[in-house]
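[1] just to be clear, the model below is a prediction. Sequence and coordinates:
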Amino acid sequence: MINHLEGKLERLETHLSSIFGAGEISSMPDTPPDDPDPPVSAPNHLGLDPLDDLDIEDFLDRQEPVSASIPSESVVCSVRVESGVGLHQEKPPCFYIPRCISNTGAGCFSVLTNEGLDWISQRADSSHLDHLRGSVASEPQLSSLLPPRKLFCPFPRAELLKQLLHDYMEYFNLTLPVFTQADVDALFAGNYTDPQVHGPGQWASLHVILAVAYMLPSTTGRPDHQTSALFMKGALQAINEILLAPPDLWACKSTLVMAVLFLSLSAAHPCSSLIAIAVQICNQLDLGNSEALRCSVEERQSRDLLFWMVCAMDNEISYRFGVPPAQKEDIVGEALHISSPSSAYSVPIRNDSDTFNLFHPTAELVQIRSQIVRQLYLASAVNKPFDQLLALTGDFDQKLQAWLRKLPRELQPGSGASPPFRKMPVFPTLLFIHYAYYDCMIAIHSLVAMREVNTAQDLLGGLSLSASPGFADNPRVLLSTSLMSKAARASLALLKYLPRDDINLGIAYHYPSVAMKTLASSIIRNPRPASEIHNLKMLHQAESYLSQTARNSTHEAIRRLSKACADCCAVAQRAIDAA
């Protein structure tokens, strides 16, 4: 076994010598113990030697001999890591060096950068690295490793393309401003249909913009699902290239929009995978630390906004599908200093004589929702003692009510006023804020309600008031069951305002479905009170409305929502009949 390993190390030394021209590199076992800079770096964070994680023989056998002048096609190499051991997916195999090996901080960096070459020059003769520096300015070509790009659907002609891009910017990008108008103009300028003109992030951006545009209301009033799916297939084809290529903003933007599109389809696995890639690229580009960059105010705000949208979508996907957030820390609150990105967040109030900007309230609500996920629903938080759960419930309820009081009364959820849901572009933004508020109320109070606490007397009989320090500060936790049911009924009351396009409808699908399941579970737990009869009546009204809407709609989300409502009604009705 030792001879086998020594043979591998000799082959590795020979290969490195051919790359850097450094002559003989001393064998690792012969390195003096007091050498401050050994040729092979220290073990990784798992306590294993990095060489144990790699099939070096297979790696070397697949490489071409490298001459003194390295062509761009051979810059990128592929390293196979044994499953379950070694480097995580945030270490892309594009001659990337993990910082846990280089001891230079978090993340990773490419040897095809000045930073990487400086790091190598500390471990080899820098005079032999001049031939590599010419490769730094050129982007590595991935064609030698990946199949050529395919065009699954021809690009639309000029007139239709103009209409599609207009629909994308007006209906989708207005409320989720991932791309700027300058981005779109640059993408679709010149010979944009040539795959060789674009990097992988740009190629994915081209396709995902058209995939979304074909799902939006068009001149015919019907989305083109088939064409959208073909463009989405073209965008997904670029994912392997994005993982291998150096990170850029185009790759981050395209993967974020792809995650949103799959979110509208309630596809958990693609959502979580794509948002993890977007978070990884965000961290590699250091988007959360734009203050340290020398750039214009507009560029800094654009980077901050993109970072916030990625983190917000990461938390939303985490909550909906029960997966851990890809971002390690709760940092979505950093968006509170970003200026409003578009007019979609300006809502008319006081008889249209004034406006109120909803962007910062939206960011604050996303921050509260993120904290709810991390402190109540992650695996590390599910076994909290009941007194701590009660204190957290009271604390989050207070935060949510404080947030509510910051809104003008006519825009507050549950105020009894008639919000301007039908006014565009206000409609999606304001509607999702109302839905998210009720969903937060359900998430906060459901854990207490599920402890078989149906009235304040039940809670007082099983818990000493001194058991929870925060209990007396917010007595509303005694009413968790009724507050949860009230929020669910209010969420169902918004069914008549459901969006009419596939993407917004698919994203909104989550909220009424949670409300239905909440009312049905409340009835099942305690079917006797008169309030549960009212909840069942609300479910039947929602079922009647959705079944009628589903018959007149081509949207799959409406049909799925109607079936889910019918199932909830049937289960709740059987529980009441049995009682």
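    Perfect, I can see it now.

[2] when you work out contacts or count neighbours from here on, use the C-alpha atoms and nothing else.
    Noted.

[3] need the residues that contact stretch 388-397.
    Stretch 388-397 is contacted by residues 368, 372, 376, 441, 444-445, 448, 468-471, 473-477 when judged by CA atoms under 8 Å, 6 or more residues apart in numbering.

[4] and here's the other structure:
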Amino acid sequence: MINHLEGKLERLETHLNSIFNVGELSPIPDTPPPGETGPPALASTDPGSEDFDDSETEDPSAQQEPASASLPLNPVVPSMHGQYTAGILGETPCFYIPRCISDTGAGCNSGFSVSTEEGLDWVSRKAGPSHLDLLLGSMTSVPELTTFLPPRKLFGPFPRGELLTQLLQDYMEYFNVTFPIFTRAEIDSLFADNYADPQLHGPGRWTSIQVILAVAYLLPGSRGQPDHQVSALFMKGAMQTINELLLAPPDLWACKSIVVMAVGFLAMAAGHPCSSLISIAVQISNQLGLGKTAAQAGLSPDQVQHQRLLFWMVCAVDIEISYRFGLPPAQKEDIVGEAAPIDSPSSAYSVPIKDESGTFNLFDCSVELVQIRSQIIRQLYLTSAANQSFDQLLAVAGDFDQRLQTWLKKIPYDYRPDAGAPPPFRNLPGWSTLLFIHYTYYDCMIAIHSLIAMRGVDSAQDLISTHSPPVLAGFSNNPRVLLSTSLTSRAARASLALMKYLPADDIHLGIAYHYPSVAMKTLASSIIRSPRPAAEVYSLRMLYQAESYLSQKARDSPLEAIRRLWKVCTDCCAVAQRAVDSA
């Protein structure tokens, strides 16, 4: 009996080693090699074993290694919609397409394999991209790995007909403008025909369907209020495929769906899911080489640009998560520095210039602002930057302030933050992009100058009296760092004034919630450090005005982000008022 169990364990260990390619262990044969004698696998040397009746029947097929376990696991990486990189295994069974039916004009005596780039392109043109994804999924499936995955579950009914059309339209008009992850053609291919059948899609496509519907149910439209319960069901369906995405070969569908999932959790202020998901997206992005400057073989210029766009969207979400939750960016600095520039993906980012002919593209300045924010985190807030001296801090902060002012001058005056006049948000088709540009600029100003303002430096006299002469060289190139206290408070007040433009839908509001909350905490901190000057009294008045506005909004709106923001504002008002009273 004991030998019987040991034999089973040895065969199970051999089987697992062959699946996961662990070590260089030789399989333990079920029968002795020729020329050798030995006891059979089920023989027992225990004299008392005959008293036990082993009624188990050994399955002969279980003693043989599956043929697929000996194949190397080289994946096929889908590179773009309808175009794939050839990487099918030579040992993988494949089919040949005769030239006489391929419309290539070549002779009939030769054929080409369906697993080559030529064959995949032919299948895509003849049968459509959805069938190509199904073909690739069957060719690269690993039965030993899929057996560890539970079957996909449907947590709710999928929309059909007019409701589905409206949901997808809302997604493209409200969400995809701010986060251009999917193209219209990709949306159409995902939701064509019997899209709700999980057996027809690979893990990346199936997850994309789920997250698009989860986001669409949170957006405004003709449907009225957002449906959080239905949205949560589709997000739950997307989350159950995470293990499939990790085990499957990396592809664009997986990267896109994971980024949208990360944005969804970002709107909920859920730091741990955000950081975990964006790390996976960054890894897939780097494996696919989305940010490389050289165009990949077999891709059109539009497809290359879309891959680079996806790379920058991954970086933007990564930096946003780092800012909000105090985590280091998942993307490496050298990869961001080597990434290729991109063009605007849509005319929705072009805004007219007043009193001038032509337009200005908001997308280009957004990408540049993402790069500046990335450097701010790495040079001012990471652990390696925390040990720098005060003169180094002054120099770095002054350099970033100059970069921000240079960036600001590139924007037309009417759309520029700190312009003084109210920006024309509601009159623009892509007004949410301009709103987030303003919020991000003020957030960068607070991040740069609050490190100096907390040191109590308000003038050159403060530096001379409290610091050594080498420190004075830190602000010689940019004396604006001496105004850090006032610049921080002014940026916080300007950010707080944008609250009346907060989005009405829950997901955009959840994303924008961070900025006014940072502004409130900044003003409260400034009042606590110096509760007497008139500017701080004005800041306290602004906090109370924001608290009154948010209390009214919280009573009229079912959105959770408004209530969270109201609670933050109430706490900031309380601590600031106590500081003023005690002074």
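    Nice, thanks for sending it over. Note that the structure is predicted; figures quoted are calculated from it, not measured.

[5] kindly provide the TM-score of these chains.
    Here the TM-score for the pair of chains, by TM-score structural alignment, normalised by the length of the first structure, is 0.78; 486 aligned residues with a CA RMSD of 3.1 Å.

[6] helix/strand/coil for the spatially most central residue of the second structure?
    Centroid-nearest residue in the second structure: V259, 2.9 Å away (criterion: CA atoms, centre = their mean). Following DSSP: H, G, I helix; E, B strand; the rest coil, V259 of the second structure is assigned to helix.

[7] to which residue of the first structure is it aligned?
    Mapped onto the first structure by TM-score structural alignment, V259 of the second structure lines up with L256.

[8] which strands or helices does the helix or strand where F59 of the first structure lies pack on?
    Here F59 of the first structure, judged by DSSP states H and E, is contained in helix 56-61. Helices and strands touching helix 56-61 of the first structure, by 3 or more CA pairs under 8 Å, 6 or more residues apart in numbering; DSSP states H and E, are helix 2-20.

[9] let's go with 7 Å and repeat that
    Here helix 56-61 of the first structure touches no other helix or strand, going by 3 or more CA pairs under 7 Å, 6 or more residues apart in numbering; DSSP states H and E.

[10] pick the one among the contacts of stretch 388-397 of the first structure closest to S562 of the first structure.
    When the contacts of stretch 388-397 of the first structure are ranked by distance to S562 of the first structure (CA to CA), M441 comes first, at 23.4 Å.

[11] pretty sure that closest one sits against A488.
    No. Applying CA atoms under 7 Å, one finds M441 of the first structure not in contact with A488, separated by 8.6 Å.

[12] with neighbour numbers in mind, choose between these two.
    A488 (27 against 23; other CA atoms under 10 Å).

[13] who's in contact with that one?
    Y438, I442, A515, T518, L519 (CA atoms under 7 Å, 6 or more residues apart in numbering).

[14] now do 8 Å
    By CA under 8 Å, 6+ apart, A488 of the first structure lies in contact with Y438, D439, I442, P512, V514, A515, M516, T518, L519.

[15] taking these one by one, which sit in helices?
    Using DSSP state H, the subset of the contacts of A488 of the first structure located in helices is Y438, D439, I442, P512, V514, A515, M516, T518, L519.

[16] which of those ranks first by neighbour count?
    Counting by other CA under 10 Å, top hit in these: M516 with 29 neighbours.

[17] how much space between the corresponding residue of the second structure for that one and V123 of the second structure?
    Counting by TM-score structural alignment, M516 of the first structure lines up with M520 in the second structure. Using CA to CA, to the nearest Å, one gets 57 Å for the distance from M520 of the second structure to V123 of the second structure.

[18] kindly state which residue of the first structure is aligned to Q296 of the second structure.
    Checking TM-score structural alignment: Q296 of the second structure goes with L293.

[19] what count of nearby residues applies to H360 of the first structure?
    With other CA under 10 Å as criterion, H360 of the first structure counts 17.

[20] just give the nearest non-adjacent residue to S485 of the first structure, would you?
    L519 (6.2 Å; CA to CA, 6 or more residues apart in numbering).

[21] so how far is S339 of the first structure from the nearest residue to S290 of the first structure once chain neighbours are set aside?
    Leaving aside its sequence neighbours, S290 of the first structure sits nearest to R300 (CA to CA, 6+ apart; 5.8 Å). According to CA to CA, R300 of the first structure stands 11 Å off from S339 of the first structure.

[22] so where do the strands sit in the stretch 351-500 of the first structure?
    Here the stretch 351-500 of the first structure has its strands, by DSSP state E, counting those that start in this stretch, at 354-357.

[23] helices along that one, start to end?
    Along the stretch 351-500 of the first structure, counting by DSSP state H, counting those that start in this stretch, helices occupy 359-372, 386-405, 426-449, 456-462, 480-492.
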